[in-house]
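Q: Requesting a structural model of the entry that follows:
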Amino acid sequence: MKTALITGASSGIGTAFAQELAMRQINLILVARSQNKLYQLAEKLQHQVPIKVDVIVQDLTEQQAAKKVYDTITEKGLNVDFLVNNAGVGDYGAFTQRELSRQAEMIQLNIVALVELTYLFLSEMQQRGTGNIINVASIAGFQPLPYLSVYAATKAFVLSFSEALWAENKGRNINILALCPGPTDSNFFEAADFPDSFTNKNNGSLTSAKEVVKDALKALENRKSNTVPGGLSNQFIVNSSRFLPRELLINVIEKKFRG
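A: Prediction:
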């Protein structure tokens, strides 16, 4: 049986990936810092389907966290066939009014841990001549977002990084995908400290995490470099910079996100 490593598996898109891959009879390695949630999810999935689920409790904002995860998996003698770099965090507000430490943690989690995990496991996939990697970016990666400046910049990095690796590895039987969801039914808005007014206004347009995952796996099977789930509204957002002057677009976004 194949094995999938999923970071940020304790909620939202990460949990949806775990549920869908379990249904496909793929063994799981679940990583997050929420110990209780991880073990509850692992127990539930193992009761539903005959798979093996390993749990690694690790805060990926810590230095060398990715290497600790890799070493733990190596010690268990496991090979990772699917890597889902889903762990990530946002932070809403004007840049200088938010804690610098929070911004640094965001870069560590959204970029550094993702790059390190990709490096470690992609190297093994290249040696075996097969593998799959999904890096969760965002529609925020297609243009700057005032009041989410660092978050959007990290997702622009993930998008560019993943598409470059897709091109490098497409002849090696290794599929690499940048998953770029829009607003999704998860705890993102609460964790990023969005105002209630903004969250309530956007609740009706949220895409389900399950839909995001199904779109991602279909795009991976079709060897796409990126995919944007969520319908025409998200397609309009990611393509708007092709038709509107950048300063005009950023001004419009600033008014929408000002809160």
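
Q: When you work out contacts or count neighbours from here on, use the C-alpha atoms and nothing else.
A: Noted.

Q: List the contacts of residue 83.
A: By CA atoms under 8 Å, 6 or more residues apart in numbering, the contact list for residue 83 reads 4, 5, 6, 118, 121, 132, 133, 134.

Q: For these, could you give me CSV that also reports distance to residue 213?
A: Converted to CSV, the contacts of residue 83 look like this (distance: CA to CA, whole Å):
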residue, distance to residue 213
4, 14
5, 15
6, 12
118, 19
121, 21
132, 14
133, 13
134, 10
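
Q: and residue 17, how many neighbours does it have?
A: Residues near residue 17, counting by other CA atoms under 10 Å, number 27.

Q: which residues touch the helix or strand hosting it?
A: Using DSSP states H and E, residue 17 sits within helix 12-23. By CA under 8 Å, 6+ apart, the surrounding residues in contact with helix 12-23 are 4, 6-9, 27-28, 30, 41, 45, 49, 51, 86-87, 185-187, 209-210, 212-214.

Q: Narrow the residues you listed to just the buried residues.
A: The neighbour count (16 or more other CA atoms under 10 Å) marks 4, 6-9, 27-28, 30, 41, 45, 51, 86-87, 185-186, 209-210, 212-214 as buried among these.

Q: To compare with the earlier structure, here is another sequence to fold:
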Amino acid sequence: MPRPDYPSQTVIITGASSGIGASFARALAARGANLILVARRRDRLEALASELERAHGVTVTPIALDLTSPTAGAELKAAVLAAGCTPTSLINNAGFGTFGEFQDEDPARLADEIAVDVSALVQLSSAFLPTLVAGGGFLINVASMAAYTPTPRMAVYGAAKAFVLSFTESLWAELRGSGVTAFALSPGATSTEFNAVVGTDDATAGARMRTPEQVVATALAHLERRSPGPSVIDGRSNRVAALVGRLASRRSIVTLMHRLTGPTRRRTATSAPA
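A: Below is the predicted model:
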């Protein structure tokens, strides 16, 4: 697979108002790609769009959209068409987590978490895949290190990210030979608004933080490989942890994760999707 011709690409990035999404936007704009930025916060999107257009001379289209909508895929596709854009690549980065004992969580909040982390990602992948194939672009779905282990007190988040990992690796196999490069990106603890949205630093269990720029550099280096694999983990220590998780028993891993996330840590927290 040849290195992407970035100036020929128009890339949708969800969750683009901050963190990893904004870092993807800056890195891709610097490579000459046009962008479609998607998040709830229109003011942040418009500020970032202006910054990137001035700095790199690319076209950046901000679209404010709440991805908890049950018709998020159709809504975004309509908005993109109305803006006169033809996307060739998609980065499903939007997501959020909750922290607390499952029995204490707000069911409506958990439904929103599943809507953003799972349903919207599947809908957008389905809605835009034909144009990605036509444009010979790429599909990057952001999973998490939580995809590799059961995650007590973040049970829904971990399960959602395990879905993203499995779903995307399956797409990687289906899309071989189509001209589309698809893979899952799994960051570990990263210096973003994730903990602020979750409501506690306990969600990352005191892990050493990577930066959004490091995560994006890992993703783009993988994308530019001759034959990118179905998934990539950011950070050497995270790759080692994933390997250890595969070698240890499920009982041992879930017991360890339960210890890391409690019991002295806060049991509940409020959150809202990015």
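
Q: tm score of chain vs chain?
A: For these two chains in superposition, a TM-score of 0.94 is obtained (TM-score structural alignment, normalised by the length of the first structure); 254 aligned residues with a CA RMSD of 1.4 Å.

Q: which SS class is residue 91 of the second structure?
A: Three-state call for residue 91 of the second structure (DSSP: H, G, I helix; E, B strand; the rest coil): strand.

Q: Residue 73 of the first structure too?
A: Assignment for residue 73 of the first structure (three-state DSSP): helix.

Q: Map it onto the second structure.
A: Mapped onto the second structure by TM-score structural alignment, residue 73 of the first structure lines up with residue 80.

Q: With residue 47 of the second structure as the reference, measure out to that match.
A: Separation of residue 80 of the second structure from residue 47 of the second structure (CA to CA, to the nearest Å): 19 Å.

Q: Comparing those two, which shows the higher neighbour count?
A: residue 80 (18 against 12).

Q: for the more buried one, what are its contacts?
A: residue 86.

Q: Mind listing what's buried along the lengthiest helix in the second structure?
A: Looking across the second structure with DSSP state H, the single longest helix is helix 155-174. For helix 155-174 of the second structure, a neighbour-count test (16+ other CA under 10 Å) marks 155-169, 171-172 as buried.

Q: Quick check: the match of residue 73 of the first structure vs residue 45 of the second structure, distance?
A: 15 Å.

Q: tell me the strands in the second structure, going along the chain?
A: 10-14, 34-39, 60-64, 89-92, 138-142, 181-186, 231-233 (DSSP state E).

Q: Out of those, which is closest to residue 106 of the second structure?
A: With CA to CA as the criterion, residue 106 of the second structure lies closest to strand 34-39 of the strands of the second structure, at 23.1 Å.

Q: Report the mean deviation for the closest one after fitting onto the first structure.
A: Mean deviation of strand 34-39 of the second structure relative to the first structure after superposition (mean CA distance after the TM-score superposition for the first structure): 0.5 Å.

Q: which other helices and strands contact that strand?
A: The contact analysis (3 or more CA pairs under 8 Å, 6 or more residues apart in numbering; DSSP states H and E) places strand 34-39 of the second structure against strand 10-14, helix 19-30, helix 42-56, strand 60-64.

Q: do that again at 10 Å, thanks
A: Packing partners of strand 34-39 of the second structure (3 or more CA pairs under 10 Å, 6 or more residues apart in numbering; DSSP states H and E): strand 10-14, helix 19-30, helix 42-56, strand 60-64, strand 89-92.

Q: Turn these into CSV, including distance to residue 184 of the second structure.
A: What follows is these, written out as CSV (distance: least, CA to CA, whole Å):
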stretch, distance to residue 184 of the second structure
strand 10-14, 14
helix 19-30, 14
helix 42-56, 24
strand 60-64, 24
strand 89-92, 10
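
Q: Identify the residues contacting the nearest residue to residue 194 of the first structure once chain neighbours are set aside.
A: Distance criterion CA to CA, 6 or more residues apart in numbering; nearest residue to residue 194 of the first structure, sequence neighbours excluded, is residue 92 at 5.6 Å. Residues near residue 92 of the first structure by CA atoms under 10 Å, 6 or more residues apart in numbering: 98, 146-151, 189-195, 257-259.
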